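Asks: Sequence and predicted structure are below.
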Amino acid sequence: MTRPPEYSVLDLAPIREGDTPADALRNSLDLARQAERWGYKRFWLAEHHNIPGIASAATAVVIGHVAGGTSRIRVGAGGVMLPNHAPLVIAEQFGTLASLYPGRIDLGLGRAPGGDRQTTYALRRSLESTEGDFPRDVAELRSYFRPAAPGQAVRAIPGEGLDVPIWILGSSDFGARLAAELGLPFAFASHFAPDYLLQALSLYRDNFRPSESLAEPRVMIGVNAFAAETDAEGARLFTSLQQAFVGLVRGRRGLLQPPVESMDGLWTPAERMQVERMTRISVVGSPDSIRRSLGVIVEATKADELMLTGQIFDHAARLRSFEIVARVCAELADGQMGRGTSAADVHAAGAAASPAPR
């Protein structure tokens, strides 16, 4: 049987229809405090810009807010979009966080812009980039966390000599290859871009080079989780995410919408197909359904850690969903994981776990 994975939370600090960013940030801290109590290992926040429904644009600031309001859970970025920033700035920010909250800060790095082209230009003042920029920026950033060399002209203070674990994030073979080459842990964004999940994990594991940071490959996968007392209620909660993805497909991003009884009339057949493809690594429904679906996904991917995310409109329902999932993950750790699945089953698991609303 596959070793049971650890389980963590990815929060986008969703701004609901009728709420403000301040409301979203208060809800994120409340979720983090409960996640700590329920045994989640990490609480990560993601960098997105110019998106009305996400309040975590200033990611390092929100990480400090959450870390300061909790006591044990690891808090980090899932991730910082490194091309938007000078590596020295990120080293200083996360060096400061690690100094304030020692042993609790993670730094996940991605190379996507986290917004549209106009937003990217506003952040970077340039749209020019090459495939080699990101690996060079990662190398520079890592150098600032090492003890300073004699005569080193530029130093990260705070930052140098601190242990800030770095993860490479990705949704393709690029991130998988880089993480393997550098001997770093790899987190795959299967909660919204699952197409190359199994290929990327295989590539990463096959090409992994042990490093001073990591002796063996370590894989984290993103999973959408919408748990409730019944399958029908889980599917209803899931419609908030489905509406968000319809907006993404149409290029119209907005605030998180309340759930609906049916998506009929809210998407076209082509949009439905695209949304279901993008969200197929999702577990939706009652505790029994969540248990079965997670078991299949874990057996198929052999993931070391699940990064669970759930953009649920009602905050109380979101808390209840993460509580149910934590209990299910604990049961899997006790040896109740499913057996006999194959890698080919991961697609079927996602399809079965993400029922279309009635």
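Replies: That came through, no problem.
Asks: contacts, neighbours, all on C-alpha from now
Replies: OK.
Asks: May I see the buried residues of whichever helix in the chain runs longest?
Replies: Identified as the longest helix of the chain according to DSSP state H is helix 231-250. Across helix 231-250, burial judged by 16 or more other C-alpha atoms under 10 Å covers 231-247.
Asks: again, but for stretch 280-291
Replies: Residues of stretch 280-291 classed as buried by neighbour count (16+ other C-alpha under 10 Å): 280, 281, 282, 283, 284, 285, 286, 287, 289, 290, 291.
Asks: A further structure is provided below for comparison with the first:
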Amino acid sequence: MPVPLSVLDLSPVPAGSTVTDALRDTLDLARSAERAGYARFWLAEHHLNPGVAGASPAVLMGAVAAATATIRVGSGAVQTGYRTPLSVVEDFGTLDGLHPGRIDLGLGRSGGSRLPSREPDGRGDRVVDGVLIPAPVSLAAIASSPRFRAQAAALRQPGAQVPPYEEFLDAVDGLITGTWTPGGVEVRAVPGEGAALQTWVLGSSGGESAVLAGRRGLPFAANYHVSPATVLDAVAAYREAFRPSDRLGRPHVMVSADVVVGTDDAHAARIAEGFGPWVHSIRTGAGAIPYPRPEDADALPADPALVTDRVATRFVGGPATVADGLDRLRAVTGADELLLTTITHRHADRVASQELLADEWARRG
């Protein structure tokens, strides 16, 4: 039986379009995902990117949840370095109060003063049971970019200190359960305490996020689409650290992937054009450009050293081709769920892509 499919949306802004168009497209994509039978619809958090409108997951989640009826709605992920535990719990407690039992709280150890740390480690490309695990790519350009530093300055109060991630998770959990007493003082989150939130930890490597998710018995989302080089490390570290909790008796992993599904392989390849230049804009530290038109892609920069790992690990093709690739990814990672993100210039192609895949996935079930 195929594992459940879910959607991660960045609210991409296509070239020639507007932020308003992008946000409305997200609502339309969510309604389509619900009709097609996807399990979850998650919203990403990105800042200072001209080509991405998804900057405030909690606000957009409220609109998505109101525009749908049954699909779970979540964050993928809240950047904890720019927030306090109380503000997160109050925001998501409000969402749960309005849409009980449908809200996922996805947390990411990102933002704040922490710079991207993924660097080449000497490992080359390898193929594991048909799944490409590429060599790591340096993120030095992002870490040294003025935009990255400006983002940190714009999103943090002057002099604010980012707490250790484990302390942040402790506070979030304690506020939801009503057991957080900093300095011996009882602190009550209203709304938030007692909320029926499903808390997830997201991670890109075998580092702290994966280990803490395992130790705390939380479900874990591993990023194949952002960091395909380290997805197996992340999953292995999570499973090794896992301890059963009152929420989970066994490890539960969701793995993300970039996909574009067309009517056939050739059609998918055409509508998928533009991804390389878009990734290039992010990894040079300039910020995501508006997603290019397919006919403009060849004229835009796309340094292979910066983009090949992402382009080569994107699942592009007709429904059967992409479903076969995702099934291999599921088998190699042992994923219990798959989280899919699709970016094309035309919104109609994104909607059709997720509907074609859902039909093929259901047929196999």
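Replies: It's in. Bear in mind that the values here come from a model prediction, so they are computed numbers and not experimental data.
Asks: quick revisit: kindly reformat the buried residues of stretch 280-291 of structure 1 as TSV containing distance to residue 181 of structure 1.
Replies: Below are those laid out as TSV (distance: C-alpha to C-alpha, whole Å):
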residue	distance to residue 181 of structure 1
280	29
281	27
282	30
283	32
284	35
285	39
286	40
287	39
289	38
290	35
291	34
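Asks: Just the closest of the residues you listed to residue 52 of structure 1, please.
Replies: Among the buried residues of stretch 280-291 of structure 1, residue 282 lies closest to residue 52 of structure 1 (C-alpha to C-alpha), at 23.5 Å.
Asks: roughly how far apart are the residue nearest in space to the middle of structure 2 and residue 141 of structure 2?
Replies: By C-alpha atoms, centre = their mean, structure 2 has its centre lying nearest to residue 76, at 4.2 Å. Distance of residue 76 of structure 2 to residue 141 of structure 2, given as C-alpha to C-alpha, to the nearest Å: 24 Å.
Asks: repeat for residue 317 of structure 2
Replies: In terms of C-alpha to C-alpha, residue 317 of structure 2 sits 31 Å off from residue 141 of structure 2.
Asks: mind checking what residue 269 of structure 2 lines up with in structure 1?
Replies: Using TM-score structural alignment as the criterion, the counterpart of residue 269 of structure 2 in structure 1 is residue 235.
Asks: Sorry, slip of the keys, the one I care about is residue 81 of structure 2.
Replies: That one, residue 81 of structure 2, aligns with residue 83 by TM-score structural alignment.
Asks: so is its match in a helix, a strand, or just coil?
Replies: With DSSP: H, G, I helix; E, B strand; the rest coil as the basis, residue 83 of structure 1 sits in helix.
Asks: how about it, what does it touch?
Replies: Neighbour list for residue 83 of structure 1: 111, 112, 113, 124, 133, 134, 137 [criterion: C-alpha atoms under 8 Å, 6 or more residues apart in numbering].
Asks: what about the third one, how many neighbours?
Replies: By other C-alpha atoms under 10 Å, 21 other residues sit near residue 113 of structure 1.
Asks: related to what we said a few turns ago, skipping adjacent residues, who's closest to the residue nearest to the centre of structure 2 in space?
Replies: What sits nearest to residue 76 of structure 2 in space, not counting adjacent residues and going by C-alpha to C-alpha, 6 or more residues apart in numbering, is residue 44, at 4.6 Å.
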